[in-house]
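A.B. asks: turn this into a model:
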Amino acid sequence: MRIAVIGATGFVGSHIVEELVNRNQSIKAFARNTDKVLDSKNVAKVALDVNDVQALATDLKGADVVVSAFNAGWTNPNIYEDYMKGAKAIEEATKLAGVKRLIVIGGAGSLYVNNQKELQIVDAPDFPEEIKQGALAARDYYNVLKQDKDLEWTVFSPAPEMHQGTSGERKGTYRLGNDVPVFNAEGRSILSVEDVAVVIADEIENAKHINERFTAAY
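C.D. replies: Coordinates of the predicted model:
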């Protein structure tokens, strides 16, 4: 397959690229600084201005699927506005390029705290204030993308404790869910970033969550 990965040097995006390389996929890796993109014969590096829709569309042509691990920067004081603008630009460029599938790495904040679906995690009173604007942006963009009738879109919400996953650990196994976190016996939802990459690579290859959001954890 021909896979475009946007945000290829980020925390999640870099692991997705590595997982796809290990599966011998053909990758076009987009990043602001391509010097940090993984060197591989399977990887073509492309410098990215996420808001240049026409240029991005040109570079996306020929891809079978676009994976957006775009992040506007957690320390960016304008993270909400910049994320919404960038995410919408990627969506538009994907359509202009004639690519049908778009997989977006969203946030855990739009997951519901339980099966009653009365409260999303980002709206809980104990949600960390320092990441709230980014989480709100990911949640609000998910609501935007749900209205897109042209793309075969997928949104992946990582486990709430993705950052607590053992660094460097790739188990290759996980359990799937939809709108509520997947909890273990201790009531925690944990998945390493390495296994997030496994989840995304599996979704690229198997297309099990077209026009829906899903999550995963151990």
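A.B. asks: please make it C-alpha for all contacts and neighbour counts, starting now.
C.D. replies: Will do.
A.B. asks: show me where this protein has helices.
C.D. replies: 13-22, 53-60, 79-96, 132-145, 193-206 (DSSP state H).
A.B. asks: return the most buried member of those helices.
C.D. replies: Of all the helices of the chain, helix 13-22 carries the top mean neighbour count, a mean of 22, counting by mean count of other C-alpha atoms under 10 Å.
A.B. asks: what's that helix packed up against?
C.D. replies: Under the contact definition 3 or more C-alpha pairs under 8 Å, 6 or more residues apart in numbering; DSSP states H and E, helix 13-22 sits against strand 2-6, strand 26-31, helix 193-206.
A.B. asks: run this one through as well so I can compare:
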Amino acid sequence: MKILVIGASGRVGTDLVKQLLADNHQVIGTTRQEERLFNDDNYSQLDLDITANKDAIQQQIEQDIDAVYFVAGSGGKDVLEVDLHGAVKTMQAADDKGIKRYIMLSTVFSLDTSKWDSLAIENLKEYYICKHYADQWLIHNSSLDYTIVQAGALKERAATGKITINDDNSGENSIEDVATTLAAVLNADNSINTVFSMHNGETNIAEAIAKL
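C.D. replies: Okay, the predicted model is just below:
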């Protein structure tokens, strides 16, 4: 498949691109960095500014893309422009291009505002508001075949290959396990038009995805 990874230079994006290339997909990674991120014949790079207007974004996206991943993040800077407006513009561009598959990396409890009274979320309130409405747009205002993966806290630690899906705990995730989960839903038809939360747990990733 020909796959566009928006945010290829991020922590999750880097591991995701590695896994997609290992699965012999053709990957176009977006980054604002000048250096080439991956030395692989199946990899190409795009300097895509998601804070630009929607038409400019759309013009840079090739017509024959099979799937789009949105794993970009503002890192706390320009959250409205990146995590909300930037995300929505890429959804609109994909819709206009006739690209159906769109996989969003979101955050745990993004759609459940009743869980937002915890101190951890309170400190990230603007980010959560942006992710909430970006996810709502994807679900209710696009015609895309979406999957929204709501990951708990991202940690720089060894992969476990095991996760728990859709429980009431925010939990933590190895970054590589999040990337593996994102890669696993690509061809999982049962994940289309679904939203699920995840954190490291006891179930093999492939098995967990099969049971969605």
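A.B. asks: report the TM-score for the pair.
C.D. replies: The TM-score (TM-score structural alignment, normalised by the length of structure 2) is 0.83; 198 aligned residues with a C-alpha RMSD of 2.2 Å.
A.B. asks: re earlier: quick one: which of the helices and strands packed on helix 13-22 of structure 1 is nearest residue 169 of structure 1?
C.D. replies: For the helices and strands packed on helix 13-22 of structure 1, the distance to residue 169 of structure 1 is smallest for helix 193-206, at 6.4 Å, taking C-alpha to C-alpha.
A.B. asks: what stretch of structure 2 lies opposite that closest one in the alignment?
C.D. replies: Counting by TM-score structural alignment, helix 193-206 of structure 1 falls onto residues 175-188 of structure 2.
A.B. asks: now that stretch, how far from the centre of its chain.
C.D. replies: For stretch 175-188 of structure 2, the separation from the chain centroid amounts to 10 Å (computed by C-alpha atoms, centre = their mean, to the nearest Å).
A.B. asks: run through who's touching that stretch.
C.D. replies: With contact meaning C-alpha atoms under 8 Å, 6 or more residues apart in numbering, stretch 175-188 of structure 2 is reached by 11-13, 15-16, 19-20, 103, 105, 147, 149, 151, 154-163, 191, 200, 205-206, 209-210.
A.B. asks: next one: stretch 128-147 of structure 2
C.D. replies: Residues from elsewhere that reach stretch 128-147 of structure 2 (C-alpha under 8 Å, 6+ apart): 79-80, 83-85, 87-88, 91-92, 94-95, 99-104, 106-107, 110-111, 121, 148, 185, 191-195.
A.B. asks: can you rerun that using 6 Å?
C.D. replies: 83, 84, 100, 101, 102, 103, 110, 111, 192, 193, 194, 195 (C-alpha atoms under 6 Å, 6 or more residues apart in numbering).
A.B. asks: please render those residues as TSV that adds distance to residue 180 of structure 2 to the earlier fields.
C.D. replies: Shown next, in TSV, are those (distance: C-alpha to C-alpha, whole Å):
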residue	distance to residue 180 of structure 2
83	22
84	24
100	21
101	17
102	16
103	13
110	21
111	23
192	17
193	19
194	17
195	16
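A.B. asks: which of these are buried?
C.D. replies: The neighbour-count criterion (16 or more other C-alpha atoms under 10 Å) marks 83, 84, 100, 101, 102, 103, 110, 111, 192, 193, 195 among these as buried.
A.B. asks: contacting residues for the residue positioned nearest the centre of structure 1?
C.D. replies: Centre of structure 1 computed as the mean C-alpha position; nearest residue by C-alpha atoms, centre = their mean is residue 105, 1.4 Å away. Contact analysis of residue 105 of structure 1 by C-alpha under 6 Å, 6+ apart lists 69, 155, 156.
A.B. asks: swap in 8 Å and give it another go.
C.D. replies: Here residue 105 of structure 1 is in contact with 67, 68, 69, 70, 155, 156, 157, 158 (C-alpha under 8 Å, 6+ apart).
A.B. asks: burial count for the second one?
C.D. replies: Burial of residue 68 of structure 1 is recorded as 22 neighbouring residues (other C-alpha atoms under 10 Å).
A.B. asks: so who does the equivalent of residue 66 of structure 1 over in structure 2 touch?
C.D. replies: Alignment note (TM-score structural alignment): residue 66 of structure 1 maps to residue 68 of structure 2. By C-alpha under 8 Å, 6+ apart, residue 68 of structure 2 lies in contact with 3, 4, 5, 6, 94, 99, 101, 102, 103.
A.B. asks: now, which of these sits nearest residue 37 of structure 2?
C.D. replies: For these, the residue nearest residue 37 of structure 2 by C-alpha to C-alpha is residue 5; the value is 12.3 Å.
A.B. asks: wait, residue 201 of structure 2 sits on residue 164?
C.D. replies: Yes. If you go by C-alpha atoms under 8 Å, residue 201 of structure 2 and residue 164 touch, sitting 4.5 Å apart.
A.B. asks: overlap in contacts, these two.
C.D. replies: Common neighbours of residue 201 of structure 2 and residue 164 (C-alpha under 8 Å, 6+ apart) do not exist.
A.B. asks: for whatever residue of structure 2 lines up with residue 102 of structure 1, give me its contacts.
C.D. replies: Residue pairing (TM-score structural alignment): residue 102 of structure 1 is matched to residue 102 of structure 2. Applying C-alpha under 8 Å, 6+ apart, we find residue 102 of structure 2 in contact with 67, 68, 69, 70, 91, 144, 145, 146, 147.
A.B. asks: how does it look with 6 Å?
C.D. replies: Contact analysis of residue 102 of structure 2 by C-alpha under 6 Å, 6+ apart lists 67, 68, 69, 146.
A.B. asks: the third one and residue 108 of structure 2: what is the separation?
C.D. replies: Residue 69 of structure 2 sits at a distance of 18 Å from residue 108 of structure 2 (criterion: C-alpha to C-alpha, to the nearest Å).
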